[in-house]
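Engineer: I'd like to go over a predicted model; first the sequence, then the structure.
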Amino acid sequence: MSKEMLNALDALEAEKGVSKEIVIEALEAALISAYKRHYGQSQNVEVEFDQKKGNIHVYAVKEVSEEVMDSQLEVSLKEAITINPAYEIGDRIRFEVTPKDFGRIAAQTAKQVILQRVREAERNIIYNEFSAYEKDIMQGIVERQDNRYIYVNLGKIEAVLSKQDQMVNEFYQPHDRIKVYVSRVENTSKGPQVFVSRSHPDLLRRLFEQEVPEVYDGIVEIVSIAREAGDRSKIAVRSHDANIDPVGTCVGPKGQRVQALVNELKGENMDIVEWNEDPAVFIANALNPAEVSDVIFDATNPKACTVVVPDYQLSLAIGKRGQNARLAAKLTGYKIDIKSESDMKDFYAQLDNDGIVEEIDATIDEAETILNDEATSVDE
């Protein structure tokens, strides 16, 4: 242990960013454990690393006492005075006890400590690097898969793609290049763990930012996304510039921009609709490609509505297995009940037959009469 050790510590600090002081502190603690393990565990010892010469010294620390009960931990006042007359009871004295063959043990211990610190430093560097990519997309290469995960090589680390984060219409083969959304990064006891997704709705958001400059610049905003990964998605957009059509901008000339995303997601269909501050208009847009005749909001539940569509548009509005209506509900945040025009006519006719309409009219007439009487009383 000499200047080679100091050179190694300097190189470690320069290349890996590991502070020399932290390594020396860890090394001294490890050497204390190594000394006790080889030369007696009951001693109270300290290890000192000479940062100028690279030498290591081991000291047994003993407390000055009137009567010595344990010679490994205590020294008599009489003996202490012979060393230095200024010593008093309770003082601590260090005796150098560095063994002749301690250099070999120290070298082995130093190697273990340095390797451990290098591993920790590399883990921290990787964690900090990939934490910066959290909520963003990266390109990776499929390495292998097991019953739980598909492992995607992102360069310095292997990320995991769980089954729920995979797309139902995709089959992954080794060496496939795929774009993935970094959903979260965890610093575990075994090192950094990166979780990625192909089904996350925000994957669409990031892909649009890459493909559409207006979205990246914030001129066109993606307000909400409803996605059934691998099958169909709906995206609500709005423009912060009156001269720019948000839907046309995202679709691109001859549909080139949206087609690039459809190709990336292996044929996933996309409906891009315009957001509107009027909920009725927004809900009608969200049910695209179906035509909407009317939107009736529930007075008892502000987040529920009934959408009326022409009879021939009913199946289109609902969609295959209810997909269109389900995605529209996710996109708008409203509970949507879809009825055809004939169903609504039958519904109103039933109300009329039950006398409910007449009852409502009578109630309105009675209320108007009371108000008129009250107005006459005030005039008098």
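Structural biologist: Ah, there it is.
Engineer: can we go C-alpha only for contacts and neighbour counts from here?
Structural biologist: OK.
Engineer: neighbours of the residue nearest to residue 319 when sequence neighbours are not counted, just the number please.
Structural biologist: Using CA to CA, 6 or more residues apart in numbering and skipping the chain neighbours, the partner closest in space to residue 319 is residue 325 (6.6 Å). If you count neighbours by other CA atoms under 10 Å, residue 325 ends up with 22.
Engineer: structure B:
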Amino acid sequence: MSLLNLPGLGQMVEVISKERNLPKHAVQNALREALLKGYERFRKTYRSDGITFEEEYFNNFDVELDLEGEGFRVLATKMIVDEVSDADHEIGLSEVREVAPEAQAGGTVVVDVTPEQGDFGRMAAIQTKQVLAQKLRDQQRKIIQEEFQDVEGTVLQGRVLRFENTSVIVAVSSGFGQPEVEAELPKREQLAGERPYRPNMTLKVYLKKVFEGSRRGPQLLVSRADAGLVVYLFANEVPEIEEEIVRIVAVAREANPPSPAVGPRTKIAVDTLERDVDPVGACIGARGARIQAVVAELRGEKIDVIRWSPDPSTYIANSLSPARIQEVRLINANERIAHVLVPEDQLSLAIGKEGQNVRLAARLTGWKIDIKNLAKYDYEEEDRKIQESSARIIEPYDQSEQDDENDYADDPE
């Protein structure tokens, strides 16, 4: 069989494999596809013979690499027929029987169609080089997607590499001994308190998304602002969470508040089914050691750990920690509206700086929380409003029932 020489083929595969962090078989696949595209260009440019090349015309062609012989062959799988009408896809039965007497029409045979060294021209070589670069990028994307899809939604160790506009490019690895891969940390996912980032700075990042298909830039999107990072850090520091004795029920995080005057803050609700376990105390740790480890990783972010409760009033009161709550009134359970009554000296604490405390409590509990001054709260007026609101809901319902009764009364049967 003929061979088109590619001096240093084996070494080239080795170098590309190391430079691109690709396994050798992936590099060889990319090279085969690129050489096949080069062959297609050669045929269309120099050996068209008046043929109209459809998109799938070369589907029966393949390239075989010979690393030891430092070259490649072009092979075509052809149908054995009595009379040939398409030389690229068919071969005569009489010709095949010269080397394989037992051959029958309707079978297939692989034929060496490698062009001469001089025929495979400059244009084909350029096409091969361009396609190879693209195929290598495709292989890298495919391998990254396969490698990191299983760890999407987990936390990875990152290392700052460089900066592109407002994004930080960090190096991450899917596991011990695995090569590093670039990931993008966009501005919206950064922590304002830890900027400016410095090259080689190490930090834990939450793998938020693995992009599929072609995309300019890194295939991985990581975050320092996602609530998932807080969940991971607590699970890492609190053995009771890892052992499922304590469970994290809900998390509300404001890593980048709308105003620079307000610092980042997180509220986390925890619970347990074990009577002798204090879930809040387990998360805080002896002398606050566990929660301080989490706070340190988040560069001083304020964290409130509160006890979850199935009772909405208790849960809402707990969520507004550290404010002291006098009473929680569930105004409308369907629309999840609650009035929270606090002493005057607790108003600012319950609301928080620029409303941050009550905003996070509302997100944590899923209730619309209205903080009220206990001294100025008019129970009678608020009860009257509740009754009027209920009446507006009941009246249409009662009217529809009356309409139904009238319909039955009018029925001749």
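Structural biologist: Alright, I've got the coordinates. As the structure is a prediction and not an experimental result, all values here were calculated from the model.
Engineer: fetch the TM-score of the aligned pair.
Structural biologist: Here the TM-score for the pair of chains, by TM-score structural alignment, normalised by the length of structure 1, is 0.72; 346 aligned residues with a CA RMSD of 4.7 Å.
Engineer: related to what we said a few turns ago, what's the match for the residue nearest to residue 319 of structure 1 in structure 2?
Structural biologist: With the correspondence set by TM-score structural alignment, residue 325 of structure 1 lines up against residue 358 in structure 2.
Engineer: any figure for the gap between its match and residue 318 of structure 2?
Structural biologist: For residue 358 of structure 2, the distance to residue 318 of structure 2 equals 11 Å [CA to CA, to the nearest Å].
Engineer: likewise residue 152 of structure 2?
Structural biologist: Residue 152 of structure 2 is 32 Å from residue 318 of structure 2, by CA to CA.
Engineer: returning to that earlier point: so how far is residue 284 of structure 2 from the match of residue 325 of structure 1?
Structural biologist: From residue 358 of structure 2 to residue 284 of structure 2 the distance is 22 Å (CA to CA).
Engineer: go on, residue 394 of structure 2?
Structural biologist: 48 Å.
Engineer: who has more neighbours, these two?
Structural biologist: Taking neighbours as other CA under 10 Å, residue 394 of structure 2 and residue 284 compare with residue 284 leading, 20 against 12.
Engineer: excluding sequence neighbours, find me the nearest residue to the counterpart of the more buried one in structure 1.
Structural biologist: Under the alignment by TM-score structural alignment, residue 284 of structure 2 pairs with residue 251 in structure 1. Nearest residue to residue 251 of structure 1, sequence neighbours excluded (CA to CA, 6+ apart): residue 258, at 5.0 Å.
Engineer: what are the buried residues along the strand or helix carrying that neighbour?
Structural biologist: In this structure, residue 258 of structure 1 sits in helix 256-264 according to DSSP states H and E. Buried residues in helix 256-264 of structure 1, defined by neighbour count with 16 or more other CA atoms under 10 Å: 257, 258, 259, 260, 261, 262.
Engineer: the helix or strand that that helix is followed by vs structure 2, average offset?
Structural biologist: Counting by DSSP H and E, the next helix or strand C-terminal to helix 256-264 of structure 1 is strand 269-274. Following the fit onto structure 2, the mean deviation recorded for strand 269-274 of structure 1 is 0.7 Å by mean CA distance after the TM-score superposition for structure 1.
Engineer: report the distance from strand 269-274 of structure 1 to the chain centre.
Structural biologist: Computed by CA atoms, centre = their mean, to the nearest Å, the chain-centroid distance of strand 269-274 of structure 1 equals 26 Å.
Engineer: what residues in structure 2 pair up with that strand?
Structural biologist: With TM-score structural alignment as the criterion, strand 269-274 of structure 1 aligns to 302-307.
Engineer: and residue 131 of structure 2, that one's in a helix?
Structural biologist: Yes: counting by DSSP: H, G, I helix; E, B strand; the rest coil, residue 131 of structure 2 falls inside a helix.
Engineer: state the distance from it to residue 47 of structure 2.
Structural biologist: Counting by CA to CA - residue 131 of structure 2 and residue 47 of structure 2 are separated by 20 Å.
Engineer: who has more neighbours, the two?
Structural biologist: residue 131 (20 against 12).
Engineer: mind listing what that one touches?
Structural biologist: Neighbouring residues of residue 131 of structure 2 by CA atoms under 8 Å, 6 or more residues apart in numbering: 33, 34, 37.
Engineer: try it again with 6 Å
Structural biologist: Neighbour list for residue 131 of structure 2: residue 34 [criterion: CA atoms under 6 Å, 6 or more residues apart in numbering].
Engineer: can you tell me the closest non-neighbouring residue to residue 107 of structure 2?
Structural biologist: residue 80 (5.4 Å).
Engineer: how about the one you found, secondary structure?
Structural biologist: strand.
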